[in-house]
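Colleague: Take this sequence and fold it.
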Amino acid sequence: MSTAGTIVILTGAGVSAESGIATFRGPGGLWEGHRVEDVCTPAALARDAALVHRFYDLRRAALDTVTPNAAHDALARLDAAWPGELLIVTQNVDDLHERAGARRLLHVHGELRSALCAACGSRRAWHDALPPATICPACAAPALRPDIVFFGEIPYEMERVEAALARADLFVSIGTSGAVYPAAGFVRAAAAAGAATLELNLERSAGSAWFDETRLGPAGVLVPAWVDAVLAR
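Modeller: Below you'll find the model as predicted:
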């Protein structure tokens, strides 16, 4: 990789876990005590909107109790200092990357602090509770919902991600399970385009075999060390 090469970074729940945000799948496949099918699918929203909205209201409110950790801070430092192209693609719906200072950032699974209108498709910043049938300021429909990409829905800006992967000199996956597509396929896309590939994770992911190198340990330790090495080149 040249001194100003293109870096694409994928982050998952393991990056935010050290800040106290629960990883997506806990014991038994539950998400903070709920079946994913009950809180993260279009069918769940249609069946019990009150439950789904309440679940995300609680997650949104919980963001006020957590702060970015050393991994977020290191990636923000890389974002600010790297002279080449860089894109942080996060599967996380928290705002810890932004609060650490990252700017070259894309949330492919949506954001807790955003609301989506199911009627007109507009999105807007949202920090308070979001009851079902909240009126959309853009179109006046009672159709605001959490701006979360549910299972079965298409992640945001995939064309932009694919274009970045095609240009990448280095692809780094941090704190991800390697089990959820399309993100699980990013490493192969990057490698096919000629990029070097690196995994930083607490344990080997489902896709570890596809990476050139895997380093194991806490994100709060591995990521700052990697960023220091990259910026020292």
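Colleague: Please make it C-alpha for all contacts and neighbour counts, starting now.
Modeller: Will do.
Colleague: Count the neighbours of Ala62 for me.
Modeller: Per other CA atoms under 10 Å, the neighbour tally for Ala62 reads 13.
Colleague: Check which helix or strand it maps to.
Modeller: helix 49-62 (DSSP states H and E).
Colleague: elements contacting that helix?
Modeller: Here helix 49-62 touches helix 36-39, strand 110-117, strand 144-148, going by 3 or more CA pairs under 8 Å, 6 or more residues apart in numbering; DSSP states H and E.
Colleague: want to throw these into a markdown table with mean neighbour count and distance to Ala189?
Modeller: Output for the helices and strands packed on helix 49-62, formatted as a markdown table (neighbours: other CA atoms under 10 Å; distance: least, CA to CA, whole Å):
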| stretch | mean neighbour count | distance to Ala189 |
| --- | --- | --- |
| helix 36-39 | 18 | 28 |
| strand 110-117 | 22 | 22 |
| strand 144-148 | 25 | 25 |
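Colleague: need the ones you listed in a markdown table with distance to Ala46, can you?
Modeller: A markdown table is the format used below for the helices and strands packed on helix 49-62 (distance: least, CA to CA, whole Å):
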| stretch | distance to Ala46 |
| --- | --- |
| helix 36-39 | 10 |
| strand 110-117 | 14 |
| strand 144-148 | 11 |
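Colleague: Out of these, the one nearest Leu51 is which?
Modeller: Nearest of the helices and strands packed on helix 49-62 to Leu51, taken as CA to CA: helix 36-39 at 7.2 Å.
Colleague: Which elements pack onto that closest one?
Modeller: helix 42-47, helix 49-62.
Colleague: coming back round to it: out of the helices and strands packed on helix 49-62, nearest to Thr197?
Modeller: That would be, of the helices and strands packed on helix 49-62 and by CA to CA, strand 110-117, which comes in at 25.2 Å.
Colleague: The closest one versus helix 49-62: what angle between them?
Modeller: 130 degrees (axes from the mean of the first three to the mean of the last three CA atoms, to 10 degrees).
Colleague: after strand 110-117, next one along is what?
Modeller: By DSSP H and E, the next helix or strand past strand 110-117 is strand 123-125.
Colleague: How about the contacts made by Ser173?
Modeller: By CA atoms under 8 Å, 6 or more residues apart in numbering, the contact list for Ser173 reads 9-11, 187, 198-201.
Colleague: Please provide the structure for the following sequence as well, for comparison with the first:
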Amino acid sequence: MGEEPVKSNSKNGTDAPKINEPSEADPCMIEFKNSFYKPKFLENTVRRGCEKTGFTPIGVYIAAILLILLIILLIVVLVLAITWPRQPHHLQFPVCEKPACLRAAAQIQENWNSSISPCQNVWQWACNGWLNKNSLPSGRSLWSIHEQVKLEEFSRIHDYISTLELPLYSQMVEWKMKYLYEGCLNIDNINVDKATPLVHIISQFEIQEEDDDIWPEFPEGFMETMDAIEEMIDIGVI
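Modeller: I've put the predicted structure just below:
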């Protein structure tokens, strides 16, 4: 077998050195292509941006960054708009409009001591104003806002019932309430007499006591006795 002739790479009759170009099977070909096309694509994009906007390449980069930030901001705004509550937070809770609520709010505001910071002493800030205005009453070892409100409520009820016009009929609720309240206020006589008036009334109907001084749960003639007591003292007991 003869040797194959060596092909010469000649130009104009002279031998030129052969350049080893990468073949298609060369693993470096992929890296070579990526390094060739990627800057080319970015360069072409920047060049087209400069032609359309008239910016410099740095201006095109800055504009692209600002555009990306603007898109992110729009996405955030859309997400917030979708998840935003339909009803404002301050309207999700009932507003203090009733007289009792307004009165309590006014009392709380009056008890504040604005000269003290709540961050330093929250108790002095919330209660010191009330303590300065309300000293401990004589005859009481305990005095608080609850005790004060209770006393004011008792006074209000007392004034209301005391000034209530006496109804014409004793079977009316107003008359019974006034009569019962005035009877409960007569504490001295109640403590002295104790159950004597009731025992005297019941003894008139000859109800006999059982063993161990305990009356039966339903004595004979119980309803008739209650009706008679109602007619005697003019107050419905049932």
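Colleague: Quantify their similarity with the TM-score.
Modeller: TM-score of the superposed chains, computed with TM-score structural alignment, normalised by the length of structure 1, equals 0.18; 73 aligned residues with a CA RMSD of 6.3 Å.
Colleague: quick one: the helices in structure 1?
Modeller: With helices called from DSSP state H, structure 1 shows them at 13-16, 36-39, 42-47, 49-62, 70-81, 96-100, 158-167, 186-192, 219-231.
Colleague: I'd like those helices laid out as a markdown table, including distance to Leu87 of structure 1.
Modeller: A markdown table is the format used below for these (distance: least, CA to CA, whole Å):
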| stretch | distance to Leu87 of structure 1 |
| --- | --- |
| helix 13-16 | 16 |
| helix 36-39 | 29 |
| helix 42-47 | 29 |
| helix 49-62 | 25 |
| helix 70-81 | 8 |
| helix 96-100 | 12 |
| helix 158-167 | 7 |
| helix 186-192 | 13 |
| helix 219-231 | 14 |
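Colleague: Neighbours of Asp228 of structure 1, how many?
Modeller: What Asp228 of structure 1 shows, counting by other CA under 10 Å, is a neighbour count of 13.
Colleague: Also Ala126 of structure 2?
Modeller: 20.
Colleague: State the distance from it to Ile157 of structure 2.
Modeller: 29 Å (CA to CA, to the nearest Å).
Colleague: Equivalent analysis for Trp123 of structure 2, please.
Modeller: Relative to Ile157 of structure 2, and taking CA to CA, Trp123 of structure 2 is found at 32 Å.
Colleague: and among the helices of structure 1, the most buried is which?
Modeller: Comparing the helices of structure 1 by mean neighbour count (mean count of other CA atoms under 10 Å), helix 13-16 ranks first with a mean of 26.
Colleague: Give the other helices and strands that that one contacts.
Modeller: helix 70-81, helix 219-231.
Colleague: Can you check what angle separates the last one from helix 70-81?
Modeller: So that's helix 219-231 of structure 1. 20 degrees.
Colleague: hey, where'd the helices end up in structure 2?
Modeller: Using DSSP H, helices in structure 2 cover 28-53, 57-83, 99-110, 122-133, 145-162, 173-185, 187-193, 196-203, 222-233.
Colleague: quick check: angle from the second one to helix 28-53?
Modeller: Pointing back at helix 57-83 of structure 2 there. Using the same axes, to 10 degrees: helix 57-83 of structure 2 against helix 28-53 is 90 degrees.
Colleague: For helix 57-83 of structure 2, buried residues please.
Modeller: Residues of helix 57-83 of structure 2 classed as buried under the neighbour-count rule (16 or more other CA atoms under 10 Å) are Val60.
Colleague: Which elements pack onto it?
Modeller: Against helix 57-83 of structure 2 (3+ CA pairs under 8 Å, 6+ apart) you get helix 28-53.
Colleague: right, and the helices and strands packed on helix 36-39 of structure 1 - which one's nearest Val230 of structure 1?
Modeller: Closest among the helices and strands packed on helix 36-39 of structure 1, using CA to CA: helix 49-62, at 33.3 Å.
Colleague: angle of that closest one against strand 144-148?
Modeller: Using the same axes, to 10 degrees: helix 49-62 of structure 1 against strand 144-148 is 60 degrees.
Colleague: pretty sure Ala70 of structure 1 contacts Trp226?
Modeller: No: with contact defined as CA atoms under 8 Å, Ala70 of structure 1 does not reach Trp226; the gap is 11.9 Å.
Colleague: any common contacting residues for those two?
Modeller: By CA under 8 Å, 6+ apart, no residue touches both Ala70 of structure 1 and Trp226.
Colleague: Please name the residues that touch the residue lying closest to Leu51 of structure 1 once chain neighbours are set aside.
Modeller: Leaving out its chain neighbours, the residue that sits closest to Leu51 of structure 1 by CA to CA, 6 or more residues apart in numbering is Val39, at 7.2 Å. Applying CA under 8 Å, 6+ apart, we find Val39 of structure 1 in contact with 45, 51-52, 55.
Colleague: Glu162 of structure 1: which of the helices and strands packed on helix 49-62 of structure 1 is closest?
Modeller: Between the helices and strands packed on helix 49-62 of structure 1, strand 110-117 lies closest to Glu162 of structure 1; by CA to CA that is 17.4 Å.
Colleague: just checking, what packs against that closest one?
Modeller: For strand 110-117 of structure 1, the packing partners by 3+ CA pairs under 8 Å, 6+ apart are helix 49-62, strand 123-125, strand 144-148.
Colleague: packing partners for the shortest one?
Modeller: So that's strand 123-125 of structure 1. Using 3+ CA pairs under 8 Å, 6+ apart: strand 123-125 of structure 1 touches strand 110-117.
Colleague: same thing but at 10 Å, please
Modeller: On a contact count with 3 or more CA pairs under 10 Å, 6 or more residues apart in numbering; DSSP states H and E, strand 123-125 of structure 1 meets strand 110-117, strand 144-148.
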